[in-house]
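Novice: All I have is the shape, not the residue letters:
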């Protein structure tokens, strides 16, 4: 069990019981007294939980915590059931057209029965918790507050033998350069060395501190190990090396006097403080130093580097393979001499690689193997995992655990949950956030801030503290995935204890206290059976598949049997994955999963979802991605009032959206919105664009499919996308083969005008639009980065794109009627100011393909006959200053490129294919039409 977990759950229970909604529930069902008793009991528990969780080495405390855990989780389930019924009741009361059947369900007699049932459950919970409380260990202290730091002092000094440091020559040079170069206008500036525990930040700082160049460069040098206690008086005493019990007034005078007008180097080693005010209170005392003074901080947290006004931050990385092997030999072999035994050497190299370049891990494990000459000792060690190694004082995991110990409880909870991901697993950050929310780990006191937004802040904080690494972002800067260092993965496993497990194919035994499971292998229901010990873990809350590949159809009875085992045993599930099992229908037994928040049925073969699925009213995430045969969603989907993420990516078979979907005001993810020309989708009718306009919380990407002139123009919807400020990507896909003969061209254009997106949009893709020109709002897309126009066969005029300031990628494909890309006034009618403007100031990639009548970039329009023969090809204003990739394919009538492309300063890739006229001109390496192009790295002209 991860430290801080129970504190967090207890906090959630107390918050619920204190809410106005639960006070009303208590009155309705006559259980308000029991609610109050439960709240008081849990408050009493919470007061000692943090102390208990830090004293788990005591076996009595550990056993007591296990009994508390069971009781608190059960209380959480009961309150969840209350909350569900209350929400259902409220929804029914707000509906004026309530069916007789529903009225009967919420009749007075029914409410009385439910109240008696739930009252009995609450009494049992109170009785159980009071019994557990009576066995509380006597040495536990009350602590109502979530302490951010525990008292675990670390002591370091400034000396290190230079020969002990391996592989840090380049890092040493770089940091010394930072210490000596003028990097700030202030006399005193700060430099931070940032990296995970065990990388050798302290050793590197020691090496630099004793460097001869540094010794001669600074008049005063001070080494201070800060560790956890960043209180002004304590830190100042450490800097002054004072043992006197002076008041802060005398201390601050002594410190300012010590550094006054001296060029000093102050090393603050192992800094954890993230309170900016505390930092500023110290910094103010240090600013009197001489010009060129430096404060060098070592820390595991990027947040520390930020709040300490770091002029330069240096991220320390692990050793490379050669350096790691060099250090390992030094630690594991006598005199550092490599063994001649090939078996021992092979094991040693594997162990060195496993240490992932972390010097502390290499030193610790190499030291354990020092002078072992017996081949069997090495082979025996090879079979062990790091987490099984005896945890000595200098071992790597206790060192890394320091980073974990100082986390606030809500971050401990979230990090420990990541033990469900195996080493080197690419973690989808969006999915991770949804999983955290589904488990109830995320709390928000700000009504204007969604749980996912808070969860994202949690993720960023863990990233900054180096618990995550290898973060990947898309072209818009949106974080997509991350990984955990192998040692951080070991740490997550350590702190999650028996509560989480990554299941392997041959695993048979499972602890009954298990809460979260993931499967790190492909589960084929026709071959794999649920181990008999797994159903005994009755309290499982996460059931997650990590690496499923799509199967062919399987026998429906296998899936039903599999799900029946899950439903009958794991009644507290919050997250259930049935991804890519080849199932053709959602098993009926799942309707009993009343606590479920996250259901993943992606990659399966069902055509429809059962009507009863809307009864899973707690569901927040429904993942249907790549259910390619799905034709419709449940008609009463509006009853899923807690739904926040409806993931429909790749659901190409959808025929429309059910009427009422616009009532799901909290939906943040809706990948696809499919329009239906008929208003008779299924049994409940179909939703139009007007309903899309009510979903103002939408984030990320949206694809609107089966657009048509008729559907849009007849819906009278205003501009449903104009206020969708959180969308970053939009795809507008027109219905294939729409007949627009006899339709006024202006009416078609008006049908696009109503689709105006918010100006925050980053990416726009338009497919199959049938107008001769585009909507006027294109020029308002000031933040657009990627623009793709494809299959707009009747298009003759493009919108003005050349002055869009953020546009980096432009793709024009299958525009069969397009003769010219832009229309410009001739140069004699242009102002000098216009002549100086760069066209496409940010464009990096330009792709034009399958435009059979395209002749050139601009069609000239002149204002007098004297200039009527002039061509825009001769206009000399600059353009494309950032273009690096130019791709033109199958444009047989294209004769030339715009004038500004003659001297593209950054062009690195040029492809001109199936453009006979243009290709012939461009093959000439010299001439007035094109400069020498041999310097371009990648050229393909055919």
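Specialist: Structure's in. What do you need? Just so you know, these numbers come straight off a predicted model, no measurement behind them.
Novice: okay, CA-based contacts and neighbour counts for the rest of this
Specialist: Will do.
Novice: Show me which residues of stretch 301-315 are buried.
Specialist: Buried residues in stretch 301-315, counting neighbours by 16 or more other CA atoms under 10 Å, are found at 301, 302, 303, 304, 305, 307, 308, 309, 310, 312, 313, 314.
Novice: adding another structure so you can compare the two:
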């Protein structure tokens, strides 16, 4: 069976594209005319996503359309992220050059930079135009399929709460048949969305009337997931990258969400809100608190983990779902250790060029891979003694963890990672470099 594309994944990618198209970028690169129709295309496409997710199960052209849109959204994000990186790089260079004496060499250097800027501008303008044309074509195809935007916009005003809400809740509790996990998850969902319409949909769902078995519990979890807002769905699905029974550090998870663009940079308060909502919905459990009762760690129930992986399996390879026959060309998140080193070999051959998050544990990392789209590189516990100077080529890198490694010094080129938001290195003595990278 072909892998289905999930609308919340595509919508999240499109949302990140919208956030990257800032006025500063438009002015800096003179892209006003190129982006004239892009916003309109993005708005139209996002409006029909819910309709496409339902139709792709019976209409193969719609599934292929969604797949094409997903690839276009990721490519667009990479292009605009590179423009933002280049803009930031030039600001840093200008600051470094301020106060320096202008000499003949500098004048020559200035002329060289102008030529490079013109060449870069030409290359990126062509990429932006190609994306604009592609998204416009995709928008027109959506109209040709007869996809409806109205369904994605809702079906009218919500019915206000009334005294029958408690009775509905009791009926739902009965149908859970005393299954603790199902009752906890649905209870969290209903507490999060205290709307009569939503509660009635849950009560009338055929899932709750099915027989009591493991498959039904999974269906109940899926029902709860369906009632999550889009931004929470993406954050939840990301958690599938961790192995089962893994202790997930709350602070680290929020930083990883930021690196993937699921949160705005430096917006930890929003990350805490997302974490607490998923905890409230019982997608997280077994929390561990510090002496001040702040949550430090959590875990996911195995069935909850299976659910998260089912929504991201086309993009995520972990210890639970990888094999030597996997197609690495579309993988964007990868977790490898000694149990699945064969997958690592496939990566080293350059087949995982779209990879955005890479976790390596307990094995050798030689740094020879060409992973130019990488946002997260977690080498915690990897067998590595130094970072290659070529790490500066990872323009999109936002998260770097080299804790519990043998690395004692950092290459000078690491200062060119202008997008880096999080740097982790436990037991590292060169604090001056850490403070530089932690800004």
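Specialist: Looks like it arrived, so ask away. It should be emphasised that the depicted structure is a prediction, and the values quoted were computed from it without experimental measurement.
Novice: TM-score for the pair, please.
Specialist: Here the TM-score for the pair of chains, by TM-score structural alignment, normalised by the length of the second structure, is 0.80; 405 aligned residues with a CA RMSD of 3.7 Å.
Novice: mind listing which of the buried residues of stretch 301-315 of the first structure are in helices?
Specialist: In helices, judged by DSSP state H, the following of these are found: 302, 303, 304, 305, 307.
Novice: Can you get me a residue count around residue 591 of the first structure?
Specialist: By other CA atoms under 10 Å, 16 other residues sit near residue 591 of the first structure.
Novice: That one in helix, strand or coil?
Specialist: Following DSSP: H, G, I helix; E, B strand; the rest coil, we place residue 591 of the first structure in the helix state.
Novice: That one against residue 611, yeah?
Specialist: No: proximity of residue 591 of the first structure to residue 611 does not meet the contact threshold set by CA atoms under 8 Å, at 10.2 Å.
Novice: middle-most residue in the second structure, spatially?
Specialist: residue 260 (4.1 Å; CA atoms, centre = their mean).
Novice: residue in the first structure matching it?
Specialist: The alignment partner of residue 260 of the second structure in the first structure, by TM-score structural alignment, is residue 439.
Novice: Tell me how far that match lies from residue 232 of the first structure.
Specialist: In this view, residue 439 of the first structure and residue 232 of the first structure are 39 Å apart by CA to CA, to the nearest Å.
Novice: again with residue 354 of the first structure
Specialist: In this structure, residue 354 of the first structure and residue 232 of the first structure are 41 Å apart, going by CA to CA.
Novice: Now the residue opposite residue 109 of the first structure in the second structure once aligned: which helix or strand?
Specialist: In the second structure, the position corresponding to residue 109 of the first structure is occupied by residue 115, as judged by TM-score structural alignment. With the criterion set as DSSP states H and E, the secondary-structure element containing residue 115 of the second structure is helix 104-145.
Novice: returning to what we had before: what separation is there between the closest residue to the match of residue 260 of the second structure other than its chain neighbours and residue 32 of the first structure?
Specialist: With CA to CA, 6 or more residues apart in numbering as the measure, residue 574 is the residue that lies nearest to residue 439 of the first structure, at 6.2 Å, once sequence neighbours are left out. Relative to residue 32 of the first structure, residue 574 of the first structure is positioned 26 Å away (CA to CA).
Novice: The two: who's more crowded?
Specialist: Shown here are residue 574 of the first structure and residue 32; by other CA under 10 Å, residue 574 has more neighbours (26 against 18).
Novice: Wait, that one touches residue 616, no?
Specialist: No: because the distance of 11.3 Å does not satisfy CA under 8 Å, residue 574 of the first structure is recorded as not touching residue 616.
Novice: Spit out the residues that contact these two alike.
Specialist: 595, 596 (CA atoms under 8 Å, 6 or more residues apart in numbering).
Novice: where do the strands sit along the second structure?
Specialist: Counting by DSSP state E, the second structure has these strands, from start to end: 248-249, 285-289, 295-299, 316-317, 333-336, 357-360, 376-378, 399-401, 422-424.
Novice: Tell me which of these lies nearest to residue 100 of the second structure.
Specialist: Distances from residue 100 of the second structure to each of the strands of the second structure were compared by CA to CA, and the smallest falls on strand 422-424, at 30.5 Å.
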